[in-house]
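Chemist: My questions concern the predicted model and sequence given below.
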Amino acid sequence: MAPITDPNTLANHHSVVTEYTTIDVALDFKASSVSGDATLKLKVLKDGVGEVVLDTSYLDIKCVAIDGKETTWKLDDRKEPYGSALRITLTNKPKAGDSIDVMISYSTTEKCTALQWMTPDQTSNKKHPYMFSQCQAIHARSLYPCQDTPAVKSPFTISIRSPLPVVASGLSTGSKKFQAGTPGTLVYTFQQDIPIPSYLFAVASGDIASASIGPRSMVYAGPEELLKCKTELEGDTEKFIQIAEKLVYPYPWTTYSVLILPPSFPYGGMENPNITFATPTIISGDKSNVDVIAHELAHSWSGNLVSNGSWEHFWLNEGWTVYIERRIQAALHGPQYFDFSSIIGWKAFRESVELFGADHEFTKLIVDLKDKDPDDAFSSIPYEKGFNFLYYLDRLVGREKWDKFIPHYFKKFHQKSLTSFDFKDTLLEYFSSDAEAAAALKTVDWEEKFYGPGLPPKPDFDTTLVDVCYLLADCWKSIETTQFEPKPSDIADWGSGQLVVFLEAITDFEKPLTPAVVEKMKDAYKFLDSENAEILSRFLTVALKAKDEKLYARTAEALGQWGRMKFVRPLFRLLNDCDRELAVATFKKNDNFYHPICREAVRKDLKL
């Protein structure tokens, strides 16, 4: 494997590489800061290396020691969006193969982009403050000094002092009273023996309770929400694990748990090892959104064990994960659900391509992120374009042969990071002795697949589960010129996924519905009463495209309840088109509610 080039790190990881990470910090809720020590055990890769260069962003560095002795260091001027390189002098000029321990004493600042500190008023029970991290893609450097690139992995020992319960991306090794600190503070300790990249380091602390949802799974949530979360997730989680194990290989992380975060969490889920951080929007009371957990679980193999070497190859993480997620759905619900989910995904894919523009760099499978922020490239494209490429290869060589390649790929790159070119080489090498498969793979235009912008040819998906949705949508398309009278029984036996497909079909109409027709839909189908954010957000999209002024305020209300960017960003863009004054006022009102990543994205969307 060639050395991985990552344009989004300032670290000199080709000269020295992190072998082990120890985090020993305290949380200060009053100051909204994390302070303590990060110790990196580094292996020297070249003779005569004169310095260690680490990634930092908005960190307050106190002192640096090498093998227990203080050394000289300096912070470079900030380079947006990558932060400030921390340059640590190596006076002894170590040789290749040597190990050195670098300890940095530091604290985070108010500009830390990885953390959201929440006041008691921002939490559900309004009793205690709350803090959680989100390090993907390049925000770990604002939480601790590190080689902030997915090309570098290390085991972790984690020790966190806090007055409130703590969870982190490792196996708990217990908690004990901390004698020398603030009274009432406990030390929570965790061990992560499987090497992980910096972006998978995670911590949350707050009024957190837990309950079992399976033989090797727990759910963590606020005390008031715990029973509802347990009811939603128990039973399915273990089924997901067992199906994935048959497809890939046995789950190696010991436990798989889920933390249901406050509603400002900006993503559907984040695949932090051992404990997925998840949005509360997956708890809809009818289990209709628990497949988000199938996705995050699939990351246990794709992304966490086998990682993209840089964010330019992000599709390797997400394309594989979506593919495994849909194989889990097919095994659990039937093969039609693989196609059903793929059809929903294709629409999100198409909309992302339309938003960027069909020739945009960020619509390619491999993107150029030199001097760019990986967050700006984030969309459904690496998920769905990656999935569709893998599904294309699946059909090209045949499912039976493809299913034997899957475990081979994940075993070969177990605990490693790779690029798209490593994937290609491995695929062609694996099938080189199979004349039929090798001949099929010779037809692949790799240049086009990797670097062609826009949409690929759409697969011929099985539309059995969506045809009825399109049929009803057509009735609404012609409602003003036909005798169609909507009634609740139209959708009475539909699953939530079918409701989503129906509403998305409506949003695709060249001519939007009129406000009067939207009001008729609202009254007949009671979409505003839905606890399911997937359904409510789509209905509000229909309403905004129709310029239904009666639902502008309801949209603004929803934007103050959700922080998940999947819902927030499209709704803000649409509300901005309808009523910019309300959109800007809604954003400013909820500014502190949103996570820093979401806040910055919406600010750019609204051109503020």
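Modeler: Looks like it came in fine.
Chemist: Please count neighbours and contacts with C-alpha atoms only from this point.
Modeler: OK.
Chemist: Could you report the neighbour count for the closest residue to Val44 other than its chain neighbours?
Modeler: Spatially, and ignoring its direct neighbours in sequence, Val44 is nearest to Val16 (4.5 Å; C-alpha to C-alpha, 6 or more residues apart in numbering). Using other C-alpha atoms under 10 Å, Val16 has 24 neighbouring residues.
Chemist: ok, second structure coming up, stack it against the first:
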Amino acid sequence: MRILSTALAAVSLMALAAPADAQKITKPAPILTTPEARDVWTHARPEIARVTHVSLDLTADFAAQTMRGTATLDVLAAKGAKEVVLDIDDLPMSITAVTDERGRKLPFAIGKRDAEIGSALTVQLNGAKRITIAYASGAGASAMQWLAPALTAGKKKPYLFSQGQPINNRSWIPTQDSPGIRQTWDAKITVPADLVAVMSGERLDGAKGVPAANGMRSFRFRMDKPVPPYLIALAVGDLAFKATGPRSGVWAEPGQLDAAAHEVGDVEKMIDAAQALYGPYRWGRYDMLVLPPSFPFGGMENPTLTFLTPTIITGDRSNTDVVAHELAHSWSGNLVTNATWSDNWLNEGFTTYFENRIMEAVYGAERAAMYADLDWDGLVKDIEEAGGEAAPTTRLHGDPGATAGQLDYFKGSTFLRTIERAVGRPAFDAYLRSYFDRHAFQPQTSAGFLADIRKNLIKGDKALEAKLQLDRWTYQPGLPENAVHVTSATLTQVDAQLAAVKAGGPVSAVKPQGWATQQWLRFLNGLPRQQTPARLKELDETLGLSASSNAYVRSAWAELAIANRYDPALPSIRAFVTSVGRGLLIRPVYEGLAKQGDWGKPIAKRFFEEARAGYHPVTAAQVAKIVGAGS
């Protein structure tokens, strides 16, 4: 628990006013006292009383779609503090009692629900240092997706998984749900005996768990390093495990296991490359879980157990950048965490840059250049769709959740790549390694990062300061003129074939054999949005777009077909959106349909109503908003 003491020194995450009868727990950490460190997405007041450890004892009830049991919280309170304020989503959550360490009932109150951040659960401490909350989540918990057997790969057993980021874990764990309030945790999870539970922590009972009463069995886990609460993750299903190396392995449904293990087979090389760049991997094992198609993201960096979408399984390892990305989060995001969601670029921008360095180390400079070049395309597109260079949503630091598209990823990584080019790779690598060491297991802000890089890398060099334009990159919209654009020779070759097609040449002249996902995307996204039905038919039949097994290709093809109201593609589009739940791939499809007015919007609504049951609640809510469907 030595690391925990470091995190406790940062209890004054937010510069909020304390009541007169309560003093601060400790002197605020300098980088966390700025207004930027105030998290507007939590009700918690950690400068008065903060959660340091969460202990869960929960049973998964698949029939009722609820997690039921207790959460015991260790609370560190300032002298004179009378209460602790927690985050919950009070629509699905039912709280029956709150008690102290001696079993005495403690008064509590649930505040009015805010549509964005849920409710405050305020518990009167009466001197307690540990409180136990008896509760049940509900079927509407935004973090949880309960899948019927038909929505799994095996089609025989139900499945449950959670997705906590950014603030969804408050729907099944009553705690202080802010990325800057790091907590250790342990859990006992009881599930039907024919299912397996996995979590983002050390397994204590092996793969089979321990038999429990009434046809159930229990699994215990622990995380002895303080993590942001969004990283507490759970999955339950018909799961099997296969090792991919001495430190790593993959969990999946039995029918997917071999393909999944093959796809992520380079993970040990990635771990070695990451450690050589930025220091030791500090989380023990690095296992992965391939989820059902409804998982809403490409991956989720849950410590010790990355969650992965099955859409990366294409047989050619061309999408292993997703694995590299989630592994990189073990340093940027999990080890050093954005204190608030206004600074998500500290999480995703750093990680996208680090991911690219891992890919270069494992697969070579040209493959890394291909990913970086395609990211540049995404950055330009995001800025254009946001409204141009002056659009406020093109800032890195801004309102939480308001950044345009994937700008946190693309602009953030381009910022770091620009610094690298200016100071030289050896100097920047040395700086980043020391940065992760200095701030390990602590929250960070944009202001804190800028202060750190000025102190430890720029060191008063006025010419370098002016060259880097740090404040403009961080706080101003648009793309500074010093941005570094890495170009790919591989994608340049694709561009030549694309140019020939754009000039009217036959599609049959395109030679896509052996193309990786990134080459397909460069070609398809580079085609003019206006096409004749004959040309679309030629593209589809020649390149096999509607029948592609690559989800990225299907998504890009759907966007092009929809832009031209190409009815023959609709059966393929319907099959795609009803079988894939990854938001990155299906949101553009629904957005394209919605923009097509009287033709597209009814189609979007019809497809969504058919697909909705198979989407994670987060994705379902996003798509409902796009198509104008009721929640």
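Modeler: On my side now, so go ahead. Here the structure is a predicted model, which means the values were calculated and not measured.
Chemist: if we can go back for a sec, and the residue nearest to Val44 of the first structure, what's its match in the second structure?
Modeler: Applying TM-score structural alignment, one finds that Val16 of the first structure aligns to Ala49 in the second structure.
Chemist: can you point me to the longest helix in the first structure?
Modeler: Longest helix in the first structure, counting residues (DSSP state H): helix 336-356.
Chemist: what helices or strands is that one leaning on?
Modeler: helix 315-333, helix 381-397, helix 464-477 (3 or more C-alpha pairs under 8 Å, 6 or more residues apart in numbering; DSSP states H and E).
Chemist: what's the most buried one of those helices?
Modeler: Mean neighbours per residue, mean count of other C-alpha atoms under 10 Å, is largest over these for helix 315-333, with a mean of 23.
Chemist: once aligned to the second structure, how far is that helix on average?
Modeler: Helix 315-333 of the first structure differs from its equivalent in the second structure by a mean of 0.8 Å after superposition (mean C-alpha distance after the TM-score superposition for the first structure).
Chemist: Where in the second structure does that helix fall?
Modeler: The aligned range for helix 315-333 of the first structure is 345-363, by TM-score structural alignment.
Chemist: rewinding a little: and the longest helix of the first structure, how far out from the chain's middle?
Modeler: Here the centre of helix 336-356 of the first structure is set off from its chain's centre by 17 Å, with C-alpha atoms, centre = their mean, to the nearest Å.
Chemist: what sits up against it?
Modeler: With C-alpha atoms under 8 Å, 6 or more residues apart in numbering as the test, helix 336-356 of the first structure has contacts from 326-327, 329-330, 362-363, 379-381, 384-385, 454-455, 461-466, 501.
Chemist: residue contacts, the match of Val16 of the first structure?
Modeler: Ile25, Val75, Leu76, Ala77, Ala78, Ala81, Glu83, Val84, Val85.
Chemist: Distance check, Val166 of the first structure against Ile66 of the first structure.
Modeler: 30 Å (C-alpha to C-alpha, to the nearest Å).
Chemist: higher neighbour count, the two?
Modeler: Counted by other C-alpha under 10 Å, Val166 of the first structure and Ile66 do not tie: Val166 has more neighbours, with 24 against 20.
Chemist: any idea how far the residue lying closest to that one once chain neighbours are set aside is from Leu259 of the first structure?
Modeler: Sequence neighbours aside, Ser205 is the residue nearest to Val166 of the first structure in space, at 4.4 Å (criterion: C-alpha to C-alpha, 6+ apart). Separation of Ser205 of the first structure from Leu259 of the first structure (C-alpha to C-alpha) stands at 11 Å.
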